[in-house]
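*Asks:* Quick one: sequence and predicted model below, then my questions.
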Amino acid sequence: MRPIERRIDAYLSEHLDRYLEETARLCAQPSVSARGEGMVECAQLVGRMLEAHGLAVRIFPTPGAPIVYGHADGISPRTLLFYNHYDVQPPEPLELWSSPPFEPTLRDGALYARGACDDKGELVARLAALDAVREAHRGSLPCGVTFVVEGEEEIGSPHVVSFVQEHLDLLRAQGAIWEGGGIDPEGRPVLTLGVRGVLSVELSVQTLTRDAHSGAAHRLPNAAWRLVWALASLKGPDERVRIPGFYEGALPPSPLDEELLEALPDYEELERQIYGVREFVRGLRGKELNRAVFEPTCNIAGLTAGYQGPGMKTVLPARAAAKVDFRLVPGQDPNDVLVKLSAHLQREGFGDVSVQCLGAMWPAKTAADAPFVALAARTGAEVYGRPALLVPLEGGSTPIYAFAGPLGDLPVVFAGVGYWDNRAHAPDEHVRLQDWLNGARHIARILEGFAAL
């Protein structure tokens, strides 16, 4: 370990308590974008935090939640961009939390709170890395840094595209560290290089002006059955999506992707333990589960119709609705899928089923042989003492596309404070203190080496 890295690590360890207090303060501020709770207050808090860490800050209003921007120059003209978000998922069901979600609690070597990992704890870890590198360089940064901290990631980032397009001059960078990242169950650093796109829609149908007695089911149309039949037309038992043209443009994994997928561990047994799954989709086993991420999907996220309370109610529902999302692989376009979905329903005789688009994101993927990826992998191996795992594509979606293309094919990697059971989006979300510290050490080393790329 070089002397400068020792100074960085020592600084982070010595100031860990202060950064945990800062994380707790941020997590104590509710910022639930799904219901617009505390967004302005949290944006202002984030702005004050960035200023306290030596960044020049601007807060940009949007039709939704504000976007917080921070920048600091470095010795090199190169700039590293950090993307984070201050919004969090709703904490419900509250009864499943061991401690209140907005009252951060330290126990068993971890900080528990909504946002402790996703994404407030991660943001503070990156600011801590910034401090440590600046301290090791006696007040200077080796390269410039730009922070973009938005407040609508958890609801599909509806305003980040226009923000980027309107402020390209402020966002010029040569690499980006995205929110997320961490270690696998064996303690190996996991660097994600790509994400799928997503199209989220609500399908709804109304067959009557009001609910009716189920004794009229022999003559009155049932909205629930109508919707179920429409949903059944979207995908078959073989898991293939039946919308004509849905797979057009979908790119298979490249030869390099195939190598990376083969190098990933087999997590089948772990997933069986976590989810209690008896059989995976299409009978997949072993490393087939890793490769399946290159298959686009159609998922029913929620259904509502009629009476669903305790006991029995013989009702014929007048209205039914379903939330459906399509995860898309590189080469697919959510706008194109939306058009094809509507045309399919019309063609199949379901023209009465309305389609409302709730949000869309495009796929994005960084080349695994990019020098920036090599830097992140090398420094990850140094921090964790294990070779880094490169994941060419993960199943989720995030607005990388909004930055990567407009900023000139910007290379993007995930490197963070997570592990496989942080319970992000679920009750008892937490970040382990050692993971937080190692995540900050990793970010600091990437920042330290970025100027020389």
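*Replies:* Arrived safely.
*Asks:* okay, CA-based contacts and neighbour counts for the rest of this
*Replies:* Fine.
*Asks:* Provide a list of residues in contact with residue 238.
*Replies:* residue 282 (C-alpha atoms under 8 Å, 6 or more residues apart in numbering).
*Asks:* distance of it from residue 246?
*Replies:* Noted for residue 238: a distance of 15 Å to residue 246, by C-alpha to C-alpha, to the nearest Å.
*Asks:* Also residue 87?
*Replies:* 32 Å.
*Asks:* Who has more neighbours out of these two?
*Replies:* More neighbours surround residue 87 than the other of residue 87 and residue 246, with 30 against 20 (other C-alpha atoms under 10 Å).
*Asks:* putting a second one here so we can go through both:
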Amino acid sequence: MDGFLQEAKGLLAELVALPTVSAEGRALEAGAAKVAELLEGLGLRAELHEGYGPPVVYAEGGEGEKALLFYNHYDVQPADPLELWETDPFRLVERNGAWYGRGALDDKGELVARLVALRLFRERHGFLPRVKFVVEGEEEVGSPHLEAYVRDRAEALRAQAIVWEAGGVDAKGRPFLYAGLKGIVALELRVRTAASDLHSSYGVVVENPIYRLAAALASLRDAEGRVLIPSFYDRVRPLTPLEREALAEIPDETEALRAALGVRGFLGGAEGPELYGRLFTEPCVNLNGFHAGYGGPGSKTVLPAEAFAKLDFRLVPDQDPEEVPGLLRRHLEAHGFHDVEVVVLEKGERPARSDLAHPFVGLARRALEEAFGQKPVLYPNMAGSGPMHPFLHHLKAPAVGLGVGYPGSRVHGPGEHVRVQDFERGTLALLRLLELYFLGR
């Protein structure tokens, strides 16, 4: 194994060994301390900033006027169900050309790739460029304190460009990068129609909460997935010509995606550019779960007293997650669903998208193409969400995501891993980006 891969494996093993599960509040202080130690080992000045949930690790150092900021997180998802892991999720194991463990990719592997790329830069060019790191400990629970952190410390965090937490290659091994993330707000709808569960014979005269809630949910979108809430789309930012061009250049893998997801087709028969346009740049409402009544074996003739459903809205620039609950309430009331309660489960995250015309986006594309030997795929937004908006808003700098993953990494699931070949190529791409950004060559 090449020298830098051996070093990377050792660093990653140290991080994976710490069960930094933010949903359970486990090992977060120890995880922050370890990240600070590794950053200091690189020659940066690292600090643990308190008062914003788990400690936020901030580090800076290096030479030059122009700065590059890296965003990562040290918390991970729970490892459950443990029985589906072949090895201890909190012990890094190498097999079949991959490193396995919780956080091996998301996001500890990505963080280690950045540390190693900076070490390689220093070895090759004799100095460490001016970089900053923000590594938080609650990304996996929605980063509820990060907006305040970035707002309060905007001057210290100031940089000309930002490298976001992750990226990698697609199913065909093509490198990809992205310049934005969708926003999100998670809600719950609740209906109660009786003081307690009733005999089902009362169904002829007593309203059933399942029916009420099902009708309310059915009013939220049409058969093609378009949201039916008035004014929901009012703030959606029109796509620029460059963004439309990027969507049109995404290779058409409609059939491969359909097979990988195990679905018969996509809403509205979308495929090719239309499919990717909807996936990456359109908002939606998604029903996460519906809970009511009896679900055990056999029959139980009951009229349940209550029903509830969990849902989330994925948002695109410039939609406001704080506005969505009010729009939803007004929609329900206008349709006669005054009895349906709307409960906000999380604060939500705003959507974000960098300007694709910014020179840093072009540098990132060039770095990937030179490192991989093929043209990268550029996504204006990823379909998922994350806390990118505070950085773009308060720092006024572009953010681009690139990294070391691949679609089969099993992120958040049992058997999470990063392939060594992807880690190597992704790290060298990061090194090339550093050279282009700081040296101009």
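*Replies:* Looks like it came in fine. As the structure is a computational prediction, the values presented were derived from the model and not from experiment.
*Asks:* tm score of chain vs chain?
*Replies:* Superposed pair, TM-score by TM-score structural alignment, normalised by the length of structure 2: 0.94. Supporting alignment: 438 aligned residues with a C-alpha RMSD of 1.8 Å.
*Asks:* and the most centrally placed residue in structure 1, helix, strand or coil?
*Replies:* When C-alpha atoms, centre = their mean is applied to structure 1, the residue found nearest the centroid is residue 398 (5.0 Å). Here residue 398 of structure 1 is coil, with the state taken from DSSP: H, G, I helix; E, B strand; the rest coil.
*Asks:* What's it aligned with over in structure 2?
*Replies:* Residue pairing (TM-score structural alignment): residue 398 of structure 1 is matched to residue 386 of structure 2.
*Asks:* Run through the residues that contact its match.
*Replies:* Applying C-alpha under 8 Å, 6+ apart, we find residue 386 of structure 2 in contact with 139, 142, 181-183, 349.
*Asks:* residues in contact with the corresponding residue of structure 1 for residue 350 of structure 2?
*Replies:* Counting by TM-score structural alignment, residue 350 of structure 2 corresponds to residue 362 in structure 1. For residue 362 of structure 1, the contact set (C-alpha under 8 Å, 6+ apart) comprises 196-198, 328, 332-334, 397, 399, 401.
*Asks:* In structure 2, which of those residues still touch?
*Replies:* Compared against structure 2 with both residues aligned by TM-score structural alignment, their matches' C-alpha atoms under 8 Å, those retain 196-198, 328, 332-334, 399, 401.
*Asks:* Quick check: the two most widely separated of the residues you listed?
*Replies:* Greatest spatial distance among these (C-alpha to C-alpha): 332 and 399, at 15.0 Å.
*Asks:* Can you tell me how far the alignment partner in structure 1 of residue 292 of structure 2 is from residue 313 of structure 1?
*Replies:* In structure 1, the residue matched to residue 292 of structure 2 (TM-score structural alignment) is residue 305. Distance, residue 305 of structure 1 to residue 313 of structure 1, by C-alpha to C-alpha: 12 Å.
*Asks:* circling back to that earlier point, helices - which of the contacts of residue 362 of structure 1 land there?
*Replies:* 334, 401 (DSSP state H).
*Asks:* Identify the farthest-apart pair in the contacts of residue 362 of structure 1.
*Replies:* Maximum distance among those (C-alpha to C-alpha): 15.0 Å, for 332 and 399.
*Asks:* pretty sure residue 390 of structure 2 is touching residue 151, no?
*Replies:* Yes: counting by C-alpha atoms under 8 Å, residue 151 is a contact partner of residue 390 of structure 2 at 7.2 Å.
*Asks:* neighbour count winner among these two?
*Replies:* More neighbours surround residue 390 than the other of residue 390 of structure 2 and residue 151, with 20 against 15 (other C-alpha under 10 Å).
*Asks:* The closest residue to that one other than its chain neighbours: neighbouring residues, count only.
*Replies:* Distance criterion C-alpha to C-alpha, 6 or more residues apart in numbering; nearest residue to residue 390 of structure 2, sequence neighbours excluded, is residue 147 at 5.4 Å. Residue 147 of structure 2: 19 surrounding residues under other C-alpha under 10 Å.
*Asks:* Can you tell me what residue 147 of structure 2 aligns to in structure 1?
*Replies:* That one, residue 147 of structure 2, aligns with residue 161 by TM-score structural alignment.
*Asks:* for residue 298 of structure 1, what are its contacts?
*Replies:* 234-235, 241, 324-327.
*Asks:* so what corresponds to residue 71 of structure 2 in structure 1?
*Replies:* Checking TM-score structural alignment: residue 71 of structure 2 goes with residue 83.
*Asks:* As a check, name the ranges of all strands in the stretch 301-441 of structure 2.
*Replies:* 302-303, 306-315, 341-344, 352-353, 377-379, 382-385, 399-401, 417-419 (DSSP state E, counting those that start in this stretch).
*Asks:* with structure 1 superposed, average distance for the longest one?
*Replies:* Relative to the matching residues in structure 1, strand 306-315 of structure 2 has an average distance of 1.5 Å after the fit, by mean C-alpha distance after the TM-score superposition for structure 1.
*Asks:* what stretch of structure 1 does that strand fall on?
*Replies:* Mapped onto structure 1 using TM-score structural alignment, strand 306-315 of structure 2 covers residues 319-328.
*Asks:* Same question for the last one.
*Replies:* Aligned by TM-score structural alignment, strand 417-419 of structure 2 corresponds to residues 430-432 of structure 1.
*Asks:* Mean deviation, that stretch versus structure 2?
*Replies:* Here the mean offset of stretch 430-432 of structure 1 against structure 2 after fitting is 0.5 Å, by mean C-alpha distance after the TM-score superposition for structure 1.
*Asks:* so where is stretch 52-59 of structure 1 in structure 2?
*Replies:* With TM-score structural alignment as the criterion, stretch 52-59 of structure 1 aligns to 41-48.
*Asks:* In structure 2, which strand is the longest?
*Replies:* When every strand of structure 2 is counted residue by residue (DSSP state E), the longest turns out to be strand 180-192.
*Asks:* name the helices or strands packed onto that one?
*Replies:* Packing partners of strand 180-192 of structure 2 (3 or more C-alpha pairs under 8 Å, 6 or more residues apart in numbering; DSSP states H and E): helix 209-218, strand 306-315, strand 341-344, strand 352-353, strand 382-385.
*Asks:* Name the residues of that strand that are buried.
*Replies:* Residues of strand 180-192 of structure 2 classed as buried: 180-192 (neighbour count, 16 or more other C-alpha atoms under 10 Å).
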